[in-house]
Structures are given as structure tokens and as C-alpha cells.
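J.: Based on what follows, work out the 3D shape:
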Amino acid sequence: MGRAAIVGGGVIGGGWAARFLLNGWDVAIFDPDPEAGRKIGEVLANARRSLPGLYERGLPAEGSLTFCATVEETVAGADWVQESVPERLDLKHRVLAQVMAAAPEGVVIGSSTSGFKPSELNEKGATAIVAHPFNPVYLLPLVELVGEADRTARAAETLRGIGMFPLTVRKEIDAHIADRFLEAVWREALWLVKDGVATTEEIDEAIRMGFGLRWAQMGMFETYRIAGGEAGMRHFMAQFGPCLTWPWTKLMDVPEFNDELVDLIAGQSDAQSGHRSIRELERLRDDNLVGIMRALKRTGSGAGGVIRDHEARLPLAETGPDGLPVTVEMQVPTTYVDYNGHMNEAPYMEVSARASDRFMEMIGADAAYIAGGLSYFTAENHIRYFSEIDIGDRITVTTQVLGGDGRKLHLLNKFWTGGETPAATVETLLLHVDLSTRRVVAPRADVAEKAAAMAAAHAGAPRPDRLVIGR
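T.: I've put the predicted structure just below:
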């Protein structure tokens, strides 16, 4: 880990601070706004609630957060500097000059700019690169990198280490890649509202009920390839290419930006979302993103692949509070919590199944073993609840072998949340199966030996006061 310096603590700067902090970095922040501490504290509260819920492993211990009085104090000793001041080139020039004067030589200096090119940022002698993220920075993985090759390469490695997806832009261009695309959609949306074709709410419905769901996993070109059917992209282009000459859009014809247009858009937006505070909208957004991104993680699609790769880098403790092997470490995500505010029954089974899968890997019944035609199937489960597990709680699951002869594995998955006793246990019986016949068979010799060794090692561990399986 290292020390990140954040210059500018607004929505984007606060998001950067949360992303680094929750991945174990120490963070120093400078922002002259007297409300910066409160605002960043609220962003951090949202990030702590949502980001760890993307993972089935625990993130590193949170780093330290320091508010500094000057830019110079903030960047001293930094391993990464992120400038996130407002989009005014003269202001960025002044701030980058201060950063250059005080930051360690050679440190990566990223700018969150959504529009300026590195050549513009560095007109006064700075060596910054564009590191343009997307809101919320602590959840969305994309960062557009533009600039000198060595610096962007080093930046990419750091960003992957905190669970982000660096996309290096091949050449300088105003607004990089994503914002140019968004600007085109935004311009067309402004015309649709101005001309009375649709309201702000109706446009948002068109996006979130349709193509937005496809874009989350496949983007544009892969989506259109599928639209071409078996003939693929070539057929799609032949079918819809002529539309490019039709007067469907007004992409280069911008509506006059006047008070009337602002009032129209703002009024419709208030009617659409004014009943919720900004913090309520942020939490709604974060909860939805966690649910979507966790779903994508199952298949490794889109942002889910970034999370899965980052999760594989996160260390798993070897033993838990009871001295038994740890098979799961994670924070309870918002998707696990019911209307009573605590984790409901189904996630207990999901987490327990994940713990059993991890135990299978530990004794050699891993993906390669399963691909070879052998596996363990769950035959029985019995849950006992001892205390509530709530959203944001960090769960450590340990697995105890209660018995088994290789064909059978009798396990106890214990859920720990920080107390001296488990918050819950799941007693489970697994049978070793030949996948081609679906019949119970003996495991491979090395797997049987490891299972027997685990059973012997756990023989002296305390057993539950009552068991259901095999009584």
C-alpha cells in the first residue's frame, strides 16, 4: 500500500479518497471548503456501506485519513497524487505548479479532468497525466488514462491494485473517450426535452429499461453484433448502416443554452427526483450498482470481471477465532439484507455453500478435479442462528470437519462477526459423486487422504452441543 494525496475533495476527489482508503492506502486531502470534512465523511460512509459488498473476501484494513492545510503538506511523501479541482485550466495550472514544487520526484500525478488534454495541463511545465474516473469513483472501475507512456503504465498497475479498470487512450483528444460519447447522448436528450418529445423521466426510463442494461455487460459493439443475428456485425451494419444518412439525430446542432432551457430541464428533474435527498439518491444508486455488479461478477462480464480479478488478489486469513481454517471472509452487502434490516435465510446458505466450495478446494476437489468428472454434492443443511448479522458486518467463516469417510463429508461452517461465539452455524453433509453416473463413489486417493487429515486435525476442536446430521 502507499500514501495517496487528493487535491480537491468534491464529489470526485471524495470518491478517490474512499477508493484508496478502503483498499488500505493512507490518504491526505486538501480542500479549502470549510464543509469538506463533513462532505467527505458522508461519501466515505456510503463507500464503506457499498464497496466491500462487491467481494467475497475482506478488503485490506482501512488506511488513515488526514486533512491538510496546504497543497504542499498534502503531497509531501505521496506515492500517488490526484488533482480533482474544478474544470478551469488556469486553476489547474496553479495547483499543478504547487504540486510539482512539493511532490516527490517521479511520482504519478493524475488529473481527474473530464475534458482537458495532458498537453494543455502541462503547458506550464507540469508532468501530469489524465486519470479520469467515473462517479461514484469508489464503485465504478473505469479510469481513462492519457499521457506519457511510462507514467500511464505505472498508473495502470496502481489502479489495478485498488480494483479499478485502467483504459489507456491511444492518443490525445478533447474529452477522451467516454465523455465524448456521453456528450452526444446528452445533446440528443436536450433536444428531445426542448422539443417536447419526452420528459427527463421518460428519457431515463428509455435508458434504464432497455439498452442501459445491455450496455452494463456488453457495451455497444458487442450488443450490436448480437443484433445482427447469426450473420453478426456485418449483417447489422448492412441493415442499419443506411440510417446514418437519415435525419434521426441533431448531434452537431446544439440547442441554445439559455435560462428557458435550464428552467425546463431543472423543473422536470425536480418533479422526477426532488422527493429524495442527494444522499438518498446516492445510496439508491450504490445499492443498485452493487446488485448489478455482483450479478456480473458471477460470469466475469464487464465490471464484474474487474471485481473478480481484484478479489483474487485479496488475501484470505489462514485460521479464524477458533483456530480452524478460514473459508470465507466478506462484508454483508446490501443485497443480503431483508425488510427487518438483517441478513435473511438465503444468504446464509449462499455463504455456507461458498465456504464448503473453498474447503473442497483445500482438499484438492477444485475446478480441475470437477472438470475430471468428480465432485461433492450437498445432501443436507441445517442452520442455527445465535445473533443477528446486519448490513456492513464483516463475516469470517471457519470450517470444521465433524466426520466422514471420504465418500461423505460432515462439515460445520461457523459464522463469526467479532464476538466470542459464532453468530450462526450451518451443519452440512456432502456426498462424493461421479458426475457421469450421478452416483456416490469413493474420491481420488489424494483427496481422500487430505479429507482424512483434516478430520484428524479437527478431532480435538470443540463440537456443537447438539448435531442434527447422523444423530
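
J.: make it CA atoms for all contacts and neighbour counts henceforth
T.: OK.

J.: Could you pick out the longest helix of the chain?
T.: Criterion DSSP state H: the longest helix present in the chain is helix 278-299.

J.: Please point out which parts of the helix or strand just after it sit buried.
T.: Next helix or strand after helix 278-299 toward the C-terminus (DSSP states H and E): helix 303-313. Across helix 303-313, burial judged by 16 or more other C-alpha atoms under 10 Å covers Ala303, Gly304, Gly305, Val306, Ile307, Arg308, His310, Glu311.

J.: and for comparison, fold this next one:
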Amino acid sequence: MTRITKAACIGGGVIGGGWIARFLLAGIDVSVFDPHPEASRIVGEVLANAEKAYAMLTGAPLPPRGRLTFETSLQEAVSGADWIQESVPERLDLKRRVLTEIDAAARPDALIGSSTSGLLPSDLQRDMKHPERLFVAHPYNPVYLLPLVEIVGGEKTSKATIEAAMERLVPIGMKGVHIVKEIEAFVGDRLLEALWREALWLIHDDICTVETLDDVIRYSFGLRWAQMGLFQTYRIAGGEAGMRHFLAQFGPCLAWPWTKLTDVVDLDDALIEKIGKQSDEQAAGLSIRALERIRDENLVGILQALKAGNDGRGWGAGQLLKDFERSLWAAGGGKTAAIDPSGPLKLVETKVSPAWVDYNSHMTEHRYLQVFGDTSDALLRLIGVDLAYVEAGRSYYTVETHIRHLGEAKLGQAIHSTCQILAVDDKRLHLFHTICDTESGAVLATAEQMLLHVDTEAGKATPAPAAVLDKANLIATAHAKLPPPDGAGRHVGQKR
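T.: This next block holds a predicted model:
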């Protein structure tokens, strides 16, 4: 599968910043051009929120974060990039000028996507010398969490460009949907505009407040839409007879004068002030950044719930997250260093993220277990127990863990973990992990674990194959020459 190797983002506002975070967290280097004097600060705040969200979203090993550079010119930013994302303000003249400059400076095979929320790609590509590589790549905010991208080609966009764009979104955890005919506002924004128009009338006519209207959405059909969308939801509403019955029963309602979708509300100063005042009251003093973090935490919870599903297979965006995580596990979080069994293996290096800390800014207990679990997983990948091995129906299960908390890991602290193999037999791995402060080397926690090799389909312990045991024994033989780690064999409450 073709991957993006370097991205360029022209514009670093709400949408541009989201694209930057999405690319960086997928391990892609990003060059940015934005003349705004505070572009670096704005992008940095968006990236901080994204990193916190990803720490909650997945335990799969992310690749090393891409390198972020801010350039002083558009030409420098697009140099060498194979995906260029334009996210400048929604003005046709501005976008045309910027896209034409990108077209002139980009390498010949670069893909050029526009984040426009409604302008036609044919209009955008009018002045380009290579219009065949321009397409609309319309995402949804926050781009780093919501996976959908509407891909829309113009009259001169090549089929190969559309196919390449769709393919390159997959490795960064996004879902491209090809809108086969260009139309103003595409699909998503047309649906949103219809809802928004009716919502404005309801506020204008004092039917309800903005908070009441939002409550109607978030406590009812918004939850349904998160996993099934519109048509499948209505199919269920049709009962056993399905969609045809629903259409026959509720179709006549379309002729009733319920809505004002053909009327445009006058957004005069009075209505703007009414909506603004009610919105301020609804926010209850929370800043935009605070609201973004709350939004992200809620979205992570929904995505995680959809990933689990009732049958374990995932649903909607949750299935996409599950597929994305499978690719991350298959990659193993990047290149693995060569095995040096002369000492405990340094397998995990990370920082304590905002999502990992409690009210004291100390790492919470379950995050220690997560790091220890990541350490065991890294060892398993070293000895050949990777995603393909697990998919074939075999794995190691952790059957016992003893954790000692000896220090405090704090917000932003660089930490790493090591693994020493204490013993190996045909079914068991006996491991000892240590989490250390990277700067001082101080021991923060240890974990002694017993892992059991199982046949997942048979549901019982079975001997590991020779190829796995040979690699494990190679490390264990070297580790047997090391001093026994302090704390190995201890039990809870044992005196020192």
C-alpha cells in the first residue's frame, strides 16, 4: 500500500491544524506555511490536544511522531512533499491563487488536496497547469479524531489521482468516501446545512434555546447516527418490514409544512446577539480549548465503545479504529532495535501524557500496567509472536502480575521500561520489567509477570513452537548471567 512520506500543510487554523496533527501522529514529517503571526502557537495547542486524545484512544504502538517544521514561504513548504493539503480561508479567489502557487512549486507527482467545505473542485483547478492532481479532501473537525474525508474530483481530475488519494488515507486511519459527482457543499455539509437552517428558525421563533436544541440532538438521534447513520436507522424504524414500510408510512410527511427548509432566516443583528448570548450561557465560562478537550474525550469514548461492539467485531467508525490499530500493531510501532541480551532489554520509551495523570499530575495506576503490558508485547514481537502469529490462533496470555510502585512518574516525564527474562519453558515466560526515569535512571516501578502460551481456538495452554522458544531461550540464557533483579519473587506485604 502506498503511504504518504512527507506532507505539506498550507494553512494552520482549525482544519489545517487538525490535518497537521493527523499526519504527525501517523509518523509523517510535515512542513507548514501559514503567515499568521501566531501560527506556531495555534498549531502547538491543537497538537497537544491531539496527543492527549490519542493517548486515550488507543494502546497500539504509534510510530515515532513526524517532524514538524514551519517554513517562511509556500514554495519551501511544498518542496519534496507527496501530499499537499490546502486549508486557507473559504474564498474562491484566495484558494485559486494559493492552489496555483502550489501547483507551480510542487513536485510533478504530488497529490494536492483542498479542505474546502463547499467550493467545486472544477472551479478551484481552473488556473492550474496540472489540474489532474487537484481534488477536494474535505475532512470533519477534529481532523485528528474524526476519520471521514470526502474525496471529490473536478472535471480535469484524473481517476488515478482519486484512487491514490483514497489509498493513502488508509494508513493514517482515515476513511475516504468518493463523491462521484461534484456538487456545491458535497454530501456532509448539505445535510448539515439543512439541519442548521431549521435550527436557526427554531431559535428565531423562540421555540427553544440553543442548549435545548443541542440536548435534543445529543440525547437522541445523535447517538444513533454515531454508529448507523440515517438510512440504516430508519430501516430499523420500519420494523420487520424494513425500509419499504418506513417509506410508505412516513413518506407522506414530506408534503406536510413542518419545516422551513426553502426559507432563509434573516441573520440580523438581533438574532446573532440572541444566539451569541445563549451560546455564552451554554458554555458556562469554558474556554474553546477546554471545550475541545471535552469534545475529544467524549469522541474517544464513543469510538472505543463502537470499537468493542456487541459482538466484538466493531461497528461504524469503531471498526475503522480497530482496523487502524491492527495496522499499528503489525508495524510494531516502528523499527525495533537489534537485540542486545547482555543486559535487560530496553523495549519501551515514552513520556507521561496528560491523559495518563490523576488530579495530582502523577501517572495513574492502570497506566503503569499499560506500560508493563506494552513491554511484554514488545518482547513477544522480538521472539516472533507478532500480529500474524496471533491471527493464526496462538498467543501468550498474562496469567499473573505483581507490581511494586517505588517512585512517582509525573506529567511530561520521560520514562522507559526494560525487560529481563527470568525463565522459559515450553509453555511459560517468566519476566521482570522495570520502569525508570529516563533522565536520572531512578526506578519508578517493577512488575513480575508470568505469561502462558495458548491455543486461542482450543482455549487451552499448548507448547510454543521451536522458532519462538529458540529466540526466547537465546535471550534467557544471556539474562541468566545477570544478577537477579531486586524484588523478583516478592509477594505482597513481604518484609524487606
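
J.: Quick check: TM-score for this pair?
T.: Here the superposed chains carry a TM-score of 0.84, computed using TM-score structural alignment, normalised by the length of structure 1; 468 aligned residues with a C-alpha RMSD of 3.6 Å.

J.: and the angle from the longest helix of structure 1 to helix 303-313?
T.: 80 degrees (axes from the mean of the first three to the mean of the last three C-alpha atoms, to 10 degrees).

J.: re earlier: just give me the closest of the buried residues of helix 303-313 of structure 1 to Gly291 of structure 1.
T.: Of all these, Gly304 has the smallest distance to Gly291 of structure 1: 10.7 Å, by C-alpha to C-alpha.

J.: can you pull the contacts of the nearest residue to the closest one once chain neighbours are set aside?
T.: Here the nearest residue to Gly304 of structure 1 in space, its sequence neighbours aside, is Lys297; by C-alpha to C-alpha, 6 or more residues apart in numbering that works out to 3.6 Å. Shown in contact with Lys297 of structure 1 (C-alpha atoms under 8 Å, 6 or more residues apart in numbering): Ala303, Gly304, Gly305, Ile307, Arg308.

J.: Just say helix, strand or coil for the residue nearest to the spatial centre of structure 2.
T.: Nearest to the mean C-alpha position of structure 2, by C-alpha atoms, centre = their mean, lies Leu145 at 4.6 Å. Look at Leu145 of structure 2: counting by DSSP: H, G, I helix; E, B strand; the rest coil, its state is coil.

J.: same thing with Ala8 of structure 2?
T.: Secondary structure, three-state DSSP: Ala8 of structure 2 is strand.

J.: burial of it, as a residue count?
T.: By other C-alpha atoms under 10 Å, the residues close to Ala8 of structure 2 number 30.

J.: Over to Ala414 of structure 2?
T.: Neighbour tally, Ala414 of structure 2, other C-alpha under 10 Å: 17.

J.: Check the contact between it and Val352; I expect there is one.
T.: Yes. The pair Ala414 of structure 2 / Val352 is scored as a contact, 6.6 Å apart, by C-alpha atoms under 8 Å.

J.: Just give me the mean distance for the host helix or strand of Leu94 of structure 2 relative to structure 1.
T.: Assigned by DSSP H and E, Leu94 of structure 2 belongs to helix 92-105. Average distance, helix 92-105 of structure 2 versus aligned residues of structure 1 after superposition (mean C-alpha distance after the TM-score superposition for structure 1): 2.0 Å.
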